[in-house]
Structure formats: C-alpha cells, structure tokens
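# show me how the following folds:
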Amino acid sequence: MHSEFDLISRFLAPASSGAESGVALGVGDDCALLEPTPGERLVVSVDTSVADVHFPASAPPGAIGHRALAVSLSDLAAMGARARWCVMSLTLPEADGDWVSAFANGFHALCSTTGVVLTGGDVSRGELAIGVTVMGEVPPAAALTRAGARPGDCLAVTGCLGGGAGGLARWWAGERDLASPLLRRYLLPQPRLTAGVALRGLASAAIDISDGLLADLGHLRQASGVGVALSPDALPLAEGLVEALGERDARQAALRGGDDYELLVSLPPECLEEARHRLAALDLPLTVIGRFTSEPGLSGVDAASSAGWQHFPGETP
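Take a look at the predicted model:
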C-alpha cells in the first residue's frame, strides 16, 4: 500500500523542468514559485473530472490522465494562450500504484507534448476525481474572449464535430479499441493550443466546444450581444460518425453532443483566408458554419433544446 506522499514522489512529480520552464520551485514544498514572462498576462482555468460523470471509471487510466489535463488546456486554447504550468488534485478510492503509474504516464505525456510543467498538487482518498488547474500566458492585447463577435463576422469551427459524443456512444456499446477514431476523440481529445495562438489578431471572439456546439455558441452570442444564422448542413462531421450513428443522430451529436474540444470562433470575412492559411500549416481545417447577425437569437436550426450538458439543469437566465 502506498502513502499519498509515496504516490506523489514515485509517479506524479515531473522530471527536472529546467530554467526555461519558469519554475523557481516546484513539487515538494507548500507552494510552487513561478516566474511568468515579463509583460505577459497570466491566464488561469480549472476543471474537475469525476468518474462516471465526465469519463467512464473503467476507462484506461492513461486515457483518464490525458483527458483530465486536455479538457483544462482546451480553455487556454480558446483564449489564445500559451500553456505553461498546471497543478492537480487527485482523489482515489485506493492507493493502487499500478493504476496511478498508468494515469501519470498519460498525464505526463500530454504535459510533454504541450510544454506544460506540473508544479504541484494533492492526493487524497475518496471517489475517483481529478481537479486540474492550468496556467498560461498571453500578450495583453492578444487574448481571445467570448465578447467581440460582430454582425457580419463568419462563424467558424476548427477540426470536426460529433466525435466526442460518438466515441462515448461507442464506449457504451462495448467498443474498447483505442485505435477507433471516434473512441480516441472522446478519450484522448487534443486541445487546440497551437490553433488558438495562430488565431491571435484574426479572431474577434472564441470559445472551446465542451458542452455542445449550440450550448457554447449560446455563451458566445450572449457575451457578444449578437445573433447567429447557422448553416447546419456545413457542419464538419467526425470520421466514422455517420456510419456509427446514422445521418440524423450524427448531426445531433455535432450540434448538441459536446466533448469535442474544438475552437468555435468569430472571424471578420477579410481575415478568413489568412486564418485558414495559418491553420493549414498545423494540418487543421477551419470550416465556416454560419454568420453573426445583428438580429438576436439563433436561426437555421431548432434551438429549443440547445442547453447542452449541464450538471444542474434548471432555468437559464
């Protein structure tokens, strides 16, 4: 049986991060000491992933570790931020060293590919849950926010949609092969960090798609004070989605399913081609799926059930 301190030192402490990491003091003390880049603003977000709410408890532990970090990093991507550091709280039903080792491998692998340094955290006993706070940096005038879309701007989305919902459906249908594109989209989402940085200076507003296209578009519309004419036939559907769910349910998954972690952006028409050019260099498509309007509300689709995922459904203000 491992103690929480043993779990941290054996599996969760990162390798030496080096002077360029901006970490003056990392794992092993009461707090981390960080050195943000002079002149840049700090960007901070937190997400909690709970077993059998945000992910199946029986999912591979490496995928759970990857996913817990990825969903938090997606928020930094939506702000156009460069990811720098993270802290994690891990709640475990038991001190299973093999499980924690595999979990940590998935978590640390995504840290490595995204340039993030784990600088501290906590391990405790209880229902399986992972809380991840991510920190990044962005130049003061470059941050992308939800407020800024203007009538006449294009509504565009990176990558493809519906894969998160399609992958979850395949999991509950018994699919376990992580080579499946849909299952990978759900269990191993890729935060669009480089895309967010590439869209600085072009996008007028942005949000990541976590709760569903229509739900997150509602947040963007509300913050910007605009309406949207949506073109649902233009939605880029994830590979294998129609074959798995059928045409109708595939489009519903793209509209309402959530867990896609793509970027939904507002772009002035004159910036569209440059945005596509920058994302093409990242091998990432950008698809126009509508236009922002001065008329409030949403047209082009039945928005009666556009709330998307909510932990506590109720009246929406």
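# alpha carbons only for contacts and neighbour counts from here, please
Will do.
# now the helix or strand hosting residue 289, how far from the centre of its chain.
Following DSSP states H and E, one finds residue 289 within strand 286-293. How far strand 286-293 lies from its chain's middle: 20 Å, per Cα atoms, centre = their mean, to the nearest Å.
# now do the SS call for the residue nearest to residue 51 when sequence neighbours are not counted.
Closest residue to residue 51 apart from its sequence neighbours, by Cα to Cα, 6 or more residues apart in numbering: residue 57 at 4.9 Å. Following DSSP: H, G, I helix; E, B strand; the rest coil, the label given to residue 57 is coil.
# repeat for residue 248
helix.
# residues in contact with it?
Applying Cα atoms under 8 Å, 6 or more residues apart in numbering to residue 248 gives no contacts.
# repeat that for residue 69.
107, 110, 132.
# another sequence for comparison is provided below:
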Amino acid sequence: MNSEFDIINRYFSRPVRNALLGPGDDAALITCTPGMDWAVSVDTLVSGRHFFLDIEPSTLGHKVLAVNLSDMAAMGATPRWITLSLTLTETLAQDDAWLKAFSSGFFALADQYQIELIGGDTTSGPLNIGVQIIGEVEQGKALRRSDAKPGDDIWVSGFLGDAALALQFLQQRITLTEQEATPCLIALYTPTPRVVLGKALVNVAHSAIDISDGLLADLGHILERSDVAATVDFDRIPCSPALKNKLQQENATRQLAIDCLLSGGDDYELCFTAPENRHDVIAQLAQQTGVKLSRIGKIVPGKGLAVLNANDNPLIFNNKGYDHFLTR
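Down below sits the predicted model:
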C-alpha cells in the first residue's frame, strides 16, 4: 500500500544541483543568477478536460511538462526549476506501473532541458496535475505580448492545427488514414516545446506568445495587449499534408479543418512579431534550430484581426479559440 510519502520517495525524489534546497522541507530554496529576471508560470491539467483518462501515463508525464516549457519558450526564458502538484485517485495511487511510467515521461523531458524538480504536493482526489515552472531571462529582455509594433511581420513556428485534427479524429468527427493520423497524434500527445527557438528570438522579435488556445485567440492577446490590429493571409498559415487535404474537401469537413487551423489549440507553437528588416535573421534561426518558420501576416494600426482569403476578402469565423469556461 503506497502512502503519500512512498509515492514521493519512490517516484519523484531526485537530488538537486542548481537549487539551494530541493524536496523534503516546507519550501525549496533557489537563487536567481545575477543579471537575470525570473519567469514564472503554472498550468493545471484536468482529467476529462485536458486529457483522456486512458492516455498512456508516460505520454501524460511528457505533456504536462511540455505545456509549461512552451510558456518559457514564449518569454525567451531558460527553464530551470519545476514544482509538481499531483492529485491521484486511490486506484492510481496504488498503481506502481502507472506511477513509474508517468514519472519516467516527466523526467525524460525534464532531463532534456536540465530542469530540476524542487518540490510539490501529492493528494487524493480526481486526477489533476499542476506544474509550476521557473525560468531565467536576461533582465529587461523577456519577450512579451505587449510590444508588437505597426509594420511588424507576424510569424509562426511549425504546423498549426494537427493536435486539434487528432482530437477530431479520436472523437470520430473526421476520418484520417494511418499515415495522416500518426503525426497528428504525436502533435496532440507529445508536443515539442520551442525553448531553443524562444531563447534565440530574444533581441530579434518584438512580441511573442505560445499557441495553446488557437491562433485567433492567442494572436488576439498580442493585439489587445499591444493596442494594435493585424491582417493574416489564410493561405500562408502552415499546415500539414493531412490538414491541407481536409481543407480541400467540401462543406462540413472543410469548415472543421478551418476551425482546427485557426482555433483548435494545443499546438504549443510560437507566434511572434518582428520588424521587416529581420527576415534574413529569422531565416537563419529557422536553419539553426531546424524549426519551420512562416510569415503569415502583418501588424497594422487600429483594432481587430482580419483573416484574408486568396482574393483579400475577410473570412467569417464563429469559433475564435478555446476558453475553459465557454468551450464545451
């Protein structure tokens, strides 16, 4: 029978090297590197809302950390430390195979970025997972949502919409071949946080955000905070062959694909704005990081966001992104 402290000691206790004090006391102790600012973020993933109950535990361990790393990437920060709050059902608390797989997936990604688990909490209840992440960025250099300028180009990394398309596939609202489904399911279950890219964008981009709730919603946050408007060319938004195929279909399938691309969420790619004279630098960053970077639009004076088709006519859309309290 696993107690709370058995779970912590067996699966989540590791020595720390970069913190003054790690797990085992009432609080951890850390010191900020001179000349750096702290970047702090927290995410909660709720079973049945953010992930299916039958998800592979190692995959879940990866994703709960990846979504937090994506926040660090959007700020241009280097992730350093994490805390983990784990609410487990009584069944999972006694499932050693599940706990071992979850912690293995979690720590595999943490080790990739040399991040230390410095504390947290374990309790009983419906499965919920909260991760707080702490990173560092050079003082005054953090990428923010509030610094987009008229004339900036709008860029995004990777492909958008694949995670949302995978969800539609799992919910049997759309059909995909095995070849189409595989990369979409990878995007949904094990997203790649763009930490290296985010750090490289410091001193290059004016503003940035990670795309977690959909392009329309998240770019909209930049526009609101920066008090500017934007135009986006729909045909320039990068998407995978699977999603492109669905965009070429008719009626309901095409509309669903449009919603995945613009509003689906769970992409964990970066959307950023940068001056026109940074094109060559951004092209070099794409080569250096191995991440596809696509210029999709323009920041302009005013308010609002217009998505234009090939004829420069604005598209009409009802779904503007994910909202925890409005989306069902």
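# so residue 24 of the first structure versus residue 17 of the first structure, what's the distance?
10 Å (Cα to Cα, to the nearest Å).
# rewinding a little: in the second structure, what residues pair with the strand holding residue 289 of the first structure?
Under TM-score structural alignment, strand 286-293 of the first structure corresponds to residues 293-300 of the second structure.
# give me the mean deviation of that stretch from the first structure.
Its aligned residues in the first structure lie a mean 0.5 Å from stretch 293-300 of the second structure after superposition (mean Cα distance after the TM-score superposition for the first structure).
# what do you get for stretch 101-109 of the second structure?
Stretch 101-109 of the second structure sits 0.6 Å off on average (mean Cα distance after the TM-score superposition for the first structure).
# if we can go back for a sec, which other residues reach the match of strand 286-293 of the first structure?
Contacts with stretch 293-300 of the second structure, where a contact means Cα under 8 Å, 6+ apart, come from 148-158, 228-234, 236-238, 273, 282-283, 286.
# quick one, what contacts residue 124 of the second structure?
87, 88, 89, 90.
# change it to 10 Å
4, 86, 87, 88, 89, 90, 91, 92, 93 (Cα atoms under 10 Å, 6 or more residues apart in numbering).
# go on, residue 257 of the first structure?
Residue 257 of the first structure touches 161-166, 168, 209-215, 249-251, 308-309, counting by Cα under 10 Å, 6+ apart.
# and it, how far from residue 305 of the first structure?
Residue 257 of the first structure is 12 Å from residue 305 of the first structure, by Cα to Cα.
# show me whatever sits in contact with both of these two.
214, 215.
# just to revisit the earlier point, what's around the residue nearest to residue 51 of the first structure, how many residues?
14 (other Cα atoms under 10 Å).
# swap in the one 10 residues further on?
Around residue 67 of the first structure sit 24 other residues, with neighbours defined as other Cα under 10 Å.
# please pick the buried ones from the contacts of stretch 293-300 of the second structure.
Buried members of those, counted by 16 or more other Cα atoms under 10 Å: 148-150, 152-158, 228-234, 237-238, 273, 282, 286.
# and the strands in the second structure?
36-46, 78-88, 116-124, 128-138, 153-157, 207-211, 229-233, 269-274, 293-300, 304-308 (DSSP state E).
# now the helices for the second structure?
4-7, 57-75, 90-93, 96-112, 162-170, 178-189, 195-201, 215-226, 241-247, 251-263, 279-289 (DSSP state H).
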